[in-house]
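K.L.:
What follows is a predicted protein model with its sequence.
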Amino acid sequence: MAKRKAGGAQSKLKRIWRDRVLYLTLLPTLLYFFVFHVIPIIGMKLAFYDYRIKGDNVFVGFTYFKKLFSTPVFFQILENTLIISAMKIFLFFPMPIIFAIMLNEFKAGPFRKSVQVISYLPHFLSWVVIAGIWFEFLSPSTGILNSVLSNLGFGKVNLLTSKGSIRWVLLASESWRSIGWDSIVYLTAIMGIDPTLYEAAKIDGANRFQIVGNIVLPALAVTMVTVLILNIGFFMNAGLDQVLNFTNAAVNSKIDIIDTYVYRIGLQNSQYSLATAANLFKGVIGTLLIVSTHLFSKKLTGKGAW
């Protein structure tokens, strides 16, 4: 048994050495996550200390967590975070898959390349630029949407200041920004399907919908499960940059999330320990979600994130 394990370890080392150039390309990404995501974990201990500008920080245990959960506004913020995240994950999740399948139906050519490039571009825009575009599009006075509604005989609407619609605006702008970029991983998986499977299906008389249902979707199963599990891990991240650019006094109560709360009390009000406690709570919930989703998927389908 020991010899078998040693042989397996040597085989893995040989494969790593053989593909060393590919692993080196991962180095910048690994450094990024180490510097900006691993090292900051050490600073999370501030949630258990009373921060002092001068002198040593004083250990106070769970004092700031108790203060956090005794704040009535925190539960409204938590509710906003859960609702917005659920909308982005579960309602948006099938869109890149459908978009990738639709792109695959087009023959490779100028039209398909143009659609891909145009759909990828919004991903590279900052949320400041995207918010500006959507403000112009939804403007009650000069926006395209209200111009169309007026021409059709309907009254003008201001979706940006409506509590009932602002969350849908966040979902729509997120979809517009990410649908093309997120479809890349699915399109890559589709392109890896053995062409002989398509040929066999056509010989058997299968139509396009049957091919998608019996060949394409099963081939995407592992990718879909992996992406869903990773998305669940970021469930508590409802989009700080997006919310900061779309928020206003009229709708703040509906889109104020944990990240904006941490930004407000931490950077603006200098309550560093309380802000760290809120962020640590968010991180722990995210970790539990990704582990539980992985275990559930592993038990249900035999496939997980690792």
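P.N.:
Okay, I see it. Numbering: from 1, shown residues only.
K.L.:
Every contact and neighbour count from this point should use C-alpha atoms.
P.N.:
Fine.
K.L.:
Quick check: L78 vs G180, distance?
P.N.:
Relative to G180, L78 is positioned 30 Å away (Cα to Cα, to the nearest Å).
K.L.:
take the one below as the second:
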Amino acid sequence: METYFSEVHIPMGNRSAYAPGRAWNRLWKYRMFYLLMLPGFVYLVLFHYLPMLGLRFSFYDYDLRGVGDFIGFEHFRDALSSEGFTRAFKNTLILSSANIVIQMTLTISISLLLNELKNRLFKRAVQTVIYLPHFLSWVVVGALFTLFLSRQGGLVNAVISGLGGEPKYFLGNPTLWRGTYLFILSWREVGWGTVVFLAALSGVDPQLYEAAIMDGANRWKQMVHITLPQLVPVIVIVLIMNLAKIFNLFESVFVLYNPLVYKVSDVIQTYVYRSGITQFRFGYATAVGLFRSVIAFALVVSANKISSRLRGESVL
């Protein structure tokens, strides 16, 4: 054993840390921590890594009968030439991009407004109210807004009719669906998104504001020259995290869309669902999902490189 350690040039004082017995002793000493980590590790392996073995179906003629012949990139060529995929890809980019812009704007604005509140009780009450929608499942949210926006008996259309207007089918009209969807998505998620920015604001050095007040800066100038620059690193991180999820739209769309609005609402995830689950085109659906993951990865890497050039350091 001494010869082995001398060959790899491990310093004398650190040799005991690399001994197999020492590693087992540490494992046994901290066994409770490893046991606490075990469920999360098992979940990660079973539901995130093992399913990746199914990516090979993208290159095979796979259906309910099993794995067929190797067909290479035929599924990918079919997807790129498919009108349905092109439409879903475009809708995903439009909805995700609009959602990122709207949510970033609203979360930053609301965080700045909440940060200005001096009454702690009122501030916590407002935070609680805007956080609550995040904890509702999308099934519940979809059911609620389907009732509220219904043409027959819906609260919103009842108000419109009472004002002399004509009831509208918000979730069945291609012209109104995107705006309605983005409103519902923002209503559910914006409050929760303020958590990160409020945490960042709480870490701003109060001496900066004191110095600005002594220099005669009002609240607006303090926000422009102190608060927002302090938020820039957090904004970049949140933006990159959102880019990583840009193609992950599924539940929110699935509970709110219908065949009448497929033209403006069908996204890649719902397209994959219909192709694989309802049409049994498992190989094709896997290929589309793999293509989505590769594009999302490229977006995250690109955003990280842009952040590295602008800020001098990368996030990932």
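P.N.:
Cool, got the structure. Only a predicted model underlies this, so the values are computations on that prediction, with no experimental measurement involved.
K.L.:
TM-score for these two?
P.N.:
The TM-score (TM-score structural alignment, normalised by the length of the first structure) is 0.86; 290 aligned residues with a Cα RMSD of 2.7 Å.
K.L.:
still on that earlier bit, quick one, which of L78 and G180 of the first structure is more surrounded?
P.N.:
G180 (23 against 16; other Cα atoms under 10 Å).
K.L.:
Alignment lookup: the more buried one to the second structure.
P.N.:
Aligned counterpart of G180 of the first structure in the second structure: G191 (TM-score structural alignment).
K.L.:
And what about that match, helix, strand or coil?
P.N.:
Following DSSP: H, G, I helix; E, B strand; the rest coil, the label given to G191 of the second structure is helix.
K.L.:
Surely it touches F135?
P.N.:
No - using Cα atoms under 8 Å, G191 of the second structure is not in contact with F135, being 10.7 Å away.
K.L.:
now the strands: where do they sit in the stretch 151-300 of the second structure?
P.N.:
In chain order, the stretch 151-300 of the second structure shows no strands, with DSSP state E, counting those that start in this stretch as the criterion.
K.L.:
Just to confirm, what residue in the first structure is aligned with F148 of the second structure?
P.N.:
Using TM-score structural alignment, the equivalent of F148 of the second structure in the first structure is F137.
K.L.:
Please disregard the earlier target; I meant F59 of the second structure.
P.N.:
Applying TM-score structural alignment, one finds that F59 of the second structure aligns to F48 in the first structure.
K.L.:
so the match of F148 of the second structure makes contact with S147?
P.N.:
No - counting by Cα under 8 Å, F137 of the first structure sits too far from S147 to count as a contact (9.7 Å).
K.L.:
who's more crowded, these two?
P.N.:
Counted by other Cα under 10 Å, F137 of the first structure and S147 do not tie: S147 has more neighbours, with 19 against 15.
K.L.:
Could I get the contacting residues of the residue mapped onto that one from the second structure?
P.N.:
Under the alignment (TM-score structural alignment), S147 of the first structure pairs with A158 of the second structure. A158 of the second structure makes contacts with P167, as judged by Cα atoms under 8 Å, 6 or more residues apart in numbering.
K.L.:
Distance of A158 of the second structure relative to K168 of the second structure?
P.N.:
Applying Cα to Cα, the value for A158 of the second structure to K168 of the second structure is 10 Å.
K.L.:
same check, this time on I160 of the second structure
P.N.:
Between I160 of the second structure and K168 of the second structure the distance is 9 Å, computed by Cα to Cα.
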